[in-house]
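Student: After the sequence you'll find the predicted model.
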Amino acid sequence: MDQTVFQNLRHQSVGDLRLVIREGSYTGHTAGLGAGMLQANLVILPQDYALDFMRFCQRNPKPCPLVGVSDTGDAMMRTLGRDIDIRTDVPAYNIYRDGKLSAETMDISDLWRDDLVSFALGCSFTFEHAAIAAGIQLWHIDNNTTVPMFRTNILTVPAGPFEGPLVVSMRAIPEDQVDLAVEISRKFPLAHGAPIHIGDPAEIGVADVTRPDWGDPAPVPEGSVPVFWACGVTPQVALEAAKAPLCITHKPGHMLVTDVPQDAENPVLRPST
């Protein structure tokens, strides 16, 4: 994605941004876009798996802060904004079959079924706008890349067939701004809240921060500290264990941008018409 195009998108309203995505004109990451609005990870499952997945989210609120659930078979996320069509309004989707990643697509209209339920989970991209406003530079936004994400040795609490390790996102924060980053992110519980680990990556099972499991590598300059936040890619790992016949998620880094203000205490808006 051309840097000029990306910078122009940063100034779009969320409605206009979703329209650009719906038309297929933007398929990149959403870090730095939709300023002031809650971004969300996505999991779409058959109804038979929905209750267990909701339990998984309830038992693991740091990586899975549940902010929206659709009615069965309804492709519109009515409590998160006006005219949000979950089939088209995410820049890129991952398709899982029997627990294995089988395809990537930009539109899931042809896969939609009447038994599917959509779950939206808060995303750490949400608090990045506040961090930038406070003077914290974020390398992945400055360089138009996707934040690095890693599997850890921290286990989630299982629910039905859903289980697996916690996934984290990493940002290198200058030593003298770590406390500020913690304080800012703590104010956004719907976006994973405060970090789960600061410092030595090996303590949480990350062997090499230059080789992320998802996203793009990002440097940790001298004088900076790797800081790790719980990540909404965690459910994608749990899906591998659940082996649902069909599951659709966002491609890591490619989020749903909602109409919910980023500092909202209750993510449910009045249903759109």
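Tutor: All right, it came through fine. Residues are numbered from 1 along each chain as shown.

Student: only C-alpha atoms for contact and neighbour calcs from this point on.
Tutor: OK.

Student: Now do stretch 134-145: distance from first to last residue.
Tutor: 21 Å (C-alpha to C-alpha, to the nearest Å).

Student: I meant stretch 56-74, not that one.
Tutor: 22 Å.

Student: excluding its backbone neighbours, what's nearest the most centrally placed residue in the chain?
Tutor: When C-alpha atoms, centre = their mean is applied to the chain, the residue found nearest the centroid is N41 (3.6 Å). Among residues not flanking N41 along the chain, L121 sits closest, at 4.9 Å (C-alpha to C-alpha, 6 or more residues apart in numbering).

Student: could you list every residue that touches the one you found?
Tutor: L121 makes contact with 40-42, 64-68, 190, 232, according to C-alpha atoms under 8 Å, 6 or more residues apart in numbering.

Student: coming back round to it: hmm, the residue nearest to the centre of the chain is touching G232, no?
Tutor: Yes. Applying C-alpha atoms under 8 Å, one finds N41 in contact with G232, separated by 5.9 Å.

Student: can you count the residues close to V5?
Tutor: 10 (other C-alpha atoms under 10 Å).

Student: Structure two is appended below for comparative analysis:
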Amino acid sequence: MSIENGTPLALLSPKQVREQIRSGQWKANTSGVASGYVQGNIVILPKAWADDFLKFCQMNPKACPIVGMSDEPGDFLLPSVGDDVDIRTDVPSYKVFHDGVFVEEVHDITSIWQDDLVTFVLGCSFSFEEPLIADGLEVRNITEGVNVPMYRTNIACRSAGPFSGTTVVSMRPMVPKDAIRAIQICTRFPSVHGAPLHFGDPAAIGVHDIAAPDFGDAVTIKEGEVPVFWACGVTPQVALEQAKPPFCITHSPGCMLVTDMRNSQLAIL
């Protein structure tokens, strides 16, 4: 993949990617972009709801690992995750919810920003795709140039205040020996979902049609491969549907905030 000057997306710096997003030139998913850097799922909530959501994340760290958040309510710059990161403009696509109901998808939230909003940046599975590929494992959604498939499951989250629900997972197909290797690799990255939750029979976790993901795009599963499932940062969107805050904003699935943090900073050596 490449953008206007022909530079491969993997070789762009995070700031270059954010500039493309901020200018409206890049509105697609960010898988494979800015290799080596942490990408983040986004949840933005009014301050009155932020403490319970923080507790929900702390109780469900596999699905909701916090890698950054705003210093004060109303802050739209996030210096803890990158230089000149403006959360209102630097995500390719946002989802806006009122009372837990999705109302619109937008590419800029400047006009709807509020002074009481708190931003959470959660670790993303795109960060562990890099070490998988470096080890020689294929990541099918990158090979096929599509968004990773994501599914609702029957795996219950621990509740915190009004926040509850079930875990969303992302899926990458692999032969069993590669799935075992993926477990070994991803165990080193607990801040970006860590090791897979499950591999093998999708029905065992409540996924009944592997060809029809709830979010993202379907990918090819070849003969001899099994689906491998990781906890996914779309999980908070399910919790938000249950909690029904009056107003909240998330990233669109697959459309992440590209930060200046290195993936290596999150690894356990």
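Tutor: Great, that's in hand. In this text the structure is predicted, and so the values were computed from the model without any measurement.

Student: that older thread, across to the second structure, which of the contacts of L121 of the first structure hold up?
Tutor: Retained in the second structure: 40-42, 64-68, 232, out of those (criterion both residues aligned by TM-score structural alignment, their matches' C-alpha atoms under 8 Å).

Student: which one of these is nearest G223 of the first structure?
Tutor: For these, the residue nearest G223 of the first structure by C-alpha to C-alpha is G232; the value is 28.1 Å.

Student: surely the closest one meets Q39?
Tutor: No. Between G232 of the first structure and Q39 there is no contact under C-alpha under 8 Å: 10.8 Å.

Student: Is the residue nearest to N41 of the first structure in a helix, a strand, or coil?
Tutor: Three-state assignment for L121 of the first structure (DSSP: H, G, I helix; E, B strand; the rest coil): strand.

Student: Helix, strand or coil: sort out V148 of the second structure for me.
Tutor: Going by three-state DSSP: V148 of the second structure is coil.

Student: Quick check: chain neighbours aside, which residue is closest to T119 of the second structure?
Tutor: Per C-alpha to C-alpha, 6+ apart, closest to T119 of the second structure is I44, 4.4 Å.

Student: That neighbour contacts Q114, correct?
Tutor: No. With contact defined as C-alpha under 8 Å, I44 of the second structure does not count as touching Q114 (10.2 Å).

Student: Give me the more crowded residue out of these two.
Tutor: I44 (22 against 16).

Student: did I read that right, that one in a strand?
Tutor: Yes. Under three-state DSSP, I44 of the second structure sits within a strand.

Student: Return the residues in contact with G223 of the first structure.
Tutor: 174-175.

Student: neighbour-wise, which of the kept ones among the contacts of L121 of the first structure leads?
Tutor: Busiest of these [other C-alpha under 10 Å] is G232, holding 32 neighbours.

Student: which non-adjacent residue is nearest that residue?
Tutor: Closest to G232 of the first structure by C-alpha to C-alpha, 6+ apart is P63, at 5.3 Å.

Student: residues in contact with the one you found?
Tutor: 57, 166-167, 192, 230-234.

Student: H140 of the first structure versus that one, what's the distance?
Tutor: From P63 of the first structure to H140 of the first structure the distance is 20 Å (C-alpha to C-alpha).

Student: same thing with F162 of the first structure?
Tutor: Taking C-alpha to C-alpha, one finds F162 of the first structure at 31 Å from H140 of the first structure.

Student: between the two, who's got more neighbours?
Tutor: F162 (24 against 20).

Student: doesn't F53 make contact with the more buried one?
Tutor: Yes. Judged on C-alpha under 8 Å, F162 of the first structure makes contact with F53 at a distance of 6.9 Å.

Student: Can you give me the neighbour number for A212 of the second structure?
Tutor: Neighbours of A212 of the second structure (other C-alpha under 10 Å): 15.

Student: Most neighbours among the contacts of P63 of the first structure, please name it.
Tutor: G232 (32 neighbours).

Student: Could you confirm that residue falls within a strand?
Tutor: No. Counting by three-state DSSP, G232 of the first structure falls outside a strand, being coil.

Student: any idea where the strands of the first structure begin and end?
Tutor: 37-46, 66-69, 93-97, 100-105, 116-122, 149-155, 165-174, 197-198, 224-230, 247-250, 256-261 (DSSP state E).

Student: To G205 of the first structure, which of those lies closest?
Tutor: strand 149-155 (4.9 Å).

Student: Mind giving me the packing neighbours of the closest one?
Tutor: Applying 3 or more C-alpha pairs under 8 Å, 6 or more residues apart in numbering; DSSP states H and E, we find strand 149-155 of the first structure packed against strand 165-174.

Student: average distance between the strand it packs on and the second structure?
Tutor: Mean deviation of strand 165-174 of the first structure relative to the second structure after superposition (mean C-alpha distance after the TM-score superposition for the first structure): 0.7 Å.

Student: wait, C247 of the first structure sits on D48?
Tutor: No. Shown here, C247 of the first structure and D48 do not form a contact pair, counting by C-alpha under 8 Å, at 11.7 Å.

Student: Among those two, which residue is more densely surrounded?
Tutor: Just comparing C247 of the first structure and D48: by other C-alpha under 10 Å the higher neighbour count belongs to C247, 26 against 12.

Student: so who does the more buried one touch?
Tutor: Contacts of C247 of the first structure (C-alpha under 8 Å, 6+ apart): 43-46, 95-97, 99, 239.

Student: still on that earlier bit, give the contact list for the residue nearest to the centre of the first structure.
Tutor: Per C-alpha under 8 Å, 6+ apart, neighbours of N41 of the first structure: 120-123, 232-233, 249-250, 255-256.
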